[in-house]
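Colleague: here is a sequence with its predicted model. Questions after.
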Amino acid sequence: MRYAQLVVGPAGSGKSTYCSTLVKHASDSGRVIEVVNLDPAAEHFDYEPLVDIRELIHLDDAMEDEELQFGPNGGLVFCVETLLENIDWLEEQLGDVDDDYILFDCPGQIELYTHLPVMRKLVDQLQHWNFRICVVFLVDSQFMVDGAKFMSGTMAALSVMVNLELSHVNILTKMDLLGKSARKQLDE
């Protein structure tokens, strides 16, 4: 049995920071957690990835292609679709070790999880490879203080739950950056 967290959420919500913090905590506890970077636009992170999608395709490659002429959003979708077309590459990179615990650090384009089928296809493949998966949905707490944004964030989380059909944990990040009045408003 293999275990994984699919770490998702909007851009800037703290996905890579979450992954690096868990890796450090595991290391301090004498355990090993690996991270797979699925963000083809990532520039740097504080962990050494077990697998890095940028070795297969980089966002710049998709955006600079004369035929494709993708912008950043279309390029991200194209890169994840390219990963799915080369799923054997991912399987080879992951290996086949029982009791693996892997974090999949995903891109911040929310459409990949809310209504496009690409991440659902990846989830199906991971389950076929004997992974038990939980989704960790991160939302920046600074954007949740406003009532309309709070509803938008919770609806996005619900959409991800419905689309991916997996166990799901929602986390408000960056709580330490909120002032006292914002914390009180969020609590209410």
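Modeller: In hand now; what should we look at? Numbering: from 1, shown residues only.

Colleague: contacts, neighbours, all on C-alpha from now
Modeller: Noted.

Colleague: any idea how far A157 is from the residue lying closest to I110 once chain neighbours are set aside?
Modeller: Nearest residue to I110, sequence neighbours excluded (CA to CA, 6 or more residues apart in numbering): P10, at 5.5 Å. Distance of P10 to A157, computed by CA to CA, to the nearest Å: 10 Å.

Colleague: next, the one to line up against it:
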Amino acid sequence: MPFAQLVIGPPGSGKTTYCHGMVQFMTALGRKVAIVNLDPANDQVPYESTIELSELITLDDAMETVGLGPNGGMIYCIDYLCQNFDWLEKRLADYPDTYFIFDCPGQVELYTHHEGLREVVEKLVKLDFRFATVNLVDAHHCTDAAKFVSVLMMSLKTMLWLELPHINVLSKIDLIESYGKLDFNLEYYTEVQDLSYLLECLNAGPFGQKYHRLNQAMCQLVEDFSLVSFYPLCIEDKKLVNNLLTAIDRANGCAFGGLSQGNNSIMEVAVKAGLNSDVWDVQEQYIDYPELYKKSSAQDNDRDS
């Protein structure tokens, strides 16, 4: 009964950096973890991948052989993996009692309406893999109401399409205001609270007023499903990584036992550590008083040295 994370998200959301940081964190906890790189175009990765789709097919091969562009070639590679699933099954079987992290491509249609990746995951589930989807989106989208609504819609569509236990993540939370100020407190965006306030921001300009009925319908759709919420993450912040891993462990069932006897005690400690990150602490550290925290951290480092 292998446990696994399916790491997805649009280009630039920090998937590869997340996989690298998470495998380091989990290894430090004493877990046996391996990364499966399912991006046939991403061969320059900072981590040591255990299994790579490029061993089976590369994006360049697909583009040259079939005459496709980058997007079509990526879809072809995932379809090819689905058709040759026995290759992946045999490669995974070489690593028993291992926790897998699947680093996926950044092509959004693979998670929203294309069948290929979903069929691969369904076949893995039939082999008793226990998945949790980790959907990363860049936190700076929160600084623009229109971008945040698009993130909400994409996240909701992904949740409904993949039909897996699902964790949405606001990555790069330390850079959230690098493109502008937030209209509301961070908790508003992580909990996806009353979107009528966001609707006011959407309708503020002449362009937004023109599409006010569409804006209202999208906000109402997200609220009606009431499924989307986010965990804040800075991959260098051990507390936030631990909070996120705790949530993932509960989502895929890893927290309730499995893998090996040695890992069970680690998982129990993770559960006892708490389920929710303190969003207000994150707001203070990365949004309200970042310079104060940087100064305090520098002083701590000086004392340690």
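Modeller: Sure thing, it's come through. It should be emphasised that the depicted structure is a prediction, and the values quoted were computed from it without experimental measurement.

Colleague: need the TM-score from the superposition.
Modeller: Aligned and superposed, the two chains score 0.93 in TM-score terms (TM-score structural alignment, normalised by the length of the first structure); 186 aligned residues with a CA RMSD of 1.7 Å.

Colleague: sorry, back to before: which strand or helix spans the residue nearest to I110 of the first structure?
Modeller: Assigned by DSSP states H and E, P10 of the first structure belongs to no helix or strand.

Colleague: quick one: contacts for the counterpart of it in the second structure?
Modeller: Residue correspondence to the second structure (TM-score structural alignment): P10 of the first structure is matched to P10. By CA atoms under 8 Å, 6 or more residues apart in numbering, P10 of the second structure lies in contact with 106-108, 136-137.

Colleague: what's the helix or strand for the residue lying closest to G75 of the first structure once chain neighbours are set aside?
Modeller: Excluding the flanking residues, the one nearest G75 of the first structure by CA to CA, 6+ apart is A62, at 5.3 Å. Using DSSP H and E, A62 of the first structure falls within helix 59-64.

Colleague: superpose on the second structure and give me the mean offset of that helix.
Modeller: Its aligned residues in the second structure lie a mean 1.1 Å from helix 59-64 of the first structure after superposition (mean CA distance after the TM-score superposition for the first structure).

Colleague: alignment lookup: L126 of the first structure to the second structure.
Modeller: When the second structure is aligned by TM-score structural alignment, L126 of the first structure is paired with L124.

Colleague: following the strand or helix carrying V7 of the second structure, which helix or strand shows up next?
Modeller: Assigned by DSSP H and E, V7 of the second structure belongs to strand 3-8. Note on strand 3-8 of the second structure: by DSSP H and E, the next helix or strand toward the C-terminus is helix 15-28.

Colleague: tell me the buried residues in that following helix?
Modeller: 15-16, 18-23, 25-26 (16 or more other CA atoms under 10 Å).

Colleague: likewise for stretch 44-51 of the second structure?
Modeller: 49, 51.

Colleague: what range does it cover in the first structure?
Modeller: Stretch 44-51 of the second structure maps onto residues 44-51 of the first structure, going by TM-score structural alignment.

Colleague: from I110 of the first structure, how far off is T82 of the first structure?
Modeller: For T82 of the first structure relative to I110 of the first structure (CA to CA), the value is 18 Å.

Colleague: with neighbour numbers in mind, choose between these two.
Modeller: Neighbour count, other CA atoms under 10 Å: between T82 of the first structure and I110, I110 has more, with 19 against 14.

Colleague: the more buried one maps to what in the second structure?
Modeller: Using TM-score structural alignment, the partner of I110 of the first structure in the second structure is V108.

Colleague: please tell me how far that match sits from C142 of the second structure.
Modeller: For V108 of the second structure relative to C142 of the second structure (CA to CA), the value is 19 Å.

Colleague: on that earlier part again, what about the strand holding V7 of the second structure, how far off from the first structure?
Modeller: Here the mean offset of strand 3-8 of the second structure against the first structure after fitting is 0.5 Å, by mean CA distance after the TM-score superposition for the first structure.
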